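K.L.:
compute the structure for the input listed below.
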Amino acid sequence: MTAPALPRWLFPMNKVLVALGRLGVVTGPVRVLTVPGRVSGQPRTTPVTPIVVDGRRYVIAALPDADWARNARAAGRGELARGRRREPVAIRDVDDPEVREAVLRAFPGQAPGGVPFFVRLGLVERADPEQFAALAARVAVFEISPA
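P.N.:
Modelled structure (predicted):
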């Protein structure tokens, strides 16, 4: 299966969100996740929207082989920032299919701004929690916890 084409606006928008975060600007539910690069060890940043399910925080990588997801997987740690607040975090892949489905089911309600990205990739047709839950085996889900 060929990876879906990424929207042209994705990289510029990510740069804007990361820059705003560095300036201390809070942009809704978006946080900036920084993890060491798996090859260089240099800090790599990406905007993420944490989802809370049963009191635990999760982030989703729509493309499980995206560089940020591979870096997070390799490092197992990082820093989550909101504005000027920074929090060291542990990052782990979630393997439990029921947890993955619950997190994805919660995504459209907690991160409605991220729904168009999933639609653009052709992963879902609309902000339907059951369509998102059906993606559980196709996307990466990470649990984020205090380090």
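K.L.:
for the rest of this, base every contact and every neighbour count on C-alpha atoms.
P.N.:
Noted.
K.L.:
pull the residues that contact the strand or helix carrying Leu20.
P.N.:
Element membership for Leu20 (DSSP states H and E) is helix 10-22. Helix 10-22 is touched from outside by 26-27, 31-32, 45-47, 81-84, with contacts defined as C-alpha atoms under 8 Å, 6 or more residues apart in numbering.
K.L.:
again, only using 6 Å
P.N.:
With contact meaning C-alpha atoms under 6 Å, 6 or more residues apart in numbering, helix 10-22 is reached by Gly83.
K.L.:
cool, and stretch 57-70?
P.N.:
Against stretch 57-70 from outside (C-alpha under 6 Å, 6+ apart): 50-51, 139-144.
K.L.:
next up, for comparison:
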Amino acid sequence: MSTTARVRVTGFQRFGNRMLEIFHGIGLPVGPMRLLKVRGRTSGREYTNPVAPVEVDGEVYILQAFPGSDWVRNVRAAGEGVLVRGRKARRVGLVEVPPHERGPIVRRFPIQVPMGAGIFVKNGVVPDRRPESFERAARDIPVFRVVPR
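P.N.:
Below is the predicted model:
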């Protein structure tokens, strides 16, 4: 898939995302999911996106599963956001990992978040759920390191 192609979120996925927001809002986090809140680069409005962080060597990373997602452009502009788990929210810095350093990080995603790996396959980011496939596609998967503020 082209890195510039945009993959749209389906109505069913929007519904699931909204349910995740509701569950987190009442203090019931779901699996490894977090909510990432980022200010829009032009609107200034806060947008919320579900993410499944990956931990590698004590560092936490967030990967993009939907090519062309606005949240990535917003993070690049803002350099920060708020990560929410249940009712706990913390402001964090978000530093983009250079493409040549992404391989070992994205390789861990299907191991740590096997349910989430299917979204990458469905969206054409990787051909299958194998860690090797994620590693081969690493240069085209935006990755952000979460830095405490």
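K.L.:
superposed, what's their TM-score?
P.N.:
Comparison of the two superposed chains (TM-score structural alignment, normalised by the length of the first structure) gives a TM-score of 0.91, and 146 aligned residues with a C-alpha RMSD of 1.7 Å.
K.L.:
re the thing from before, where in the second structure does the helix holding Leu20 of the first structure fall?
P.N.:
Aligned by TM-score structural alignment, helix 10-22 of the first structure falls on residues 13-25 of the second structure.
K.L.:
about what we covered before: distance from the helix holding Leu20 of the first structure to the second structure after superposition?
P.N.:
By mean C-alpha distance after the TM-score superposition for the first structure, the fitted helix 10-22 of the first structure averages 1.7 Å away from its aligned residues in the second structure.
K.L.:
other SSEs contacting the very next helix or strand once past that helix?
P.N.:
Going down the chain from helix 10-22 of the first structure, the next helix or strand is strand 31-36, by DSSP H and E. Strand 31-36 of the first structure makes packing contacts with strand 43-48, strand 77-82 when contacts are defined by 3 or more C-alpha pairs under 6 Å, 6 or more residues apart in numbering; DSSP states H and E.
K.L.:
at 10 Å what do you get?
P.N.:
helix 10-22, strand 43-48, helix 67-75, strand 77-82, strand 85-93 (3 or more C-alpha pairs under 10 Å, 6 or more residues apart in numbering; DSSP states H and E).
K.L.:
for the ones you listed, which one sits closest to Thr2 of the first structure?
P.N.:
helix 67-75 (16.4 Å; C-alpha to C-alpha).
K.L.:
what do we get in the first structure for Phe144 of the second structure?
P.N.:
Per TM-score structural alignment, Phe144 of the second structure is aligned with Phe142.
K.L.:
ok so that match is a strand residue?
P.N.:
Yes. With DSSP: H, G, I helix; E, B strand; the rest coil as the criterion, Phe142 of the first structure is located in a strand.
K.L.:
so what's it up against?
P.N.:
50, 57-61, 69, 72-73, 76, 90-95, 100, 103 (C-alpha atoms under 10 Å, 6 or more residues apart in numbering).
K.L.:
could I get the helices and strands packed on strand 31-36 of the first structure as JSON lines with mean neighbour count?
P.N.:
Formatted as JSON lines, those follow (neighbours: other C-alpha atoms under 10 Å):
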{"stretch": "helix 10-22", "mean neighbour count": "15"}
{"stretch": "strand 43-48", "mean neighbour count": "19"}
{"stretch": "helix 67-75", "mean neighbour count": "19"}
{"stretch": "strand 77-82", "mean neighbour count": "22"}
{"stretch": "strand 85-93", "mean neighbour count": "17"}
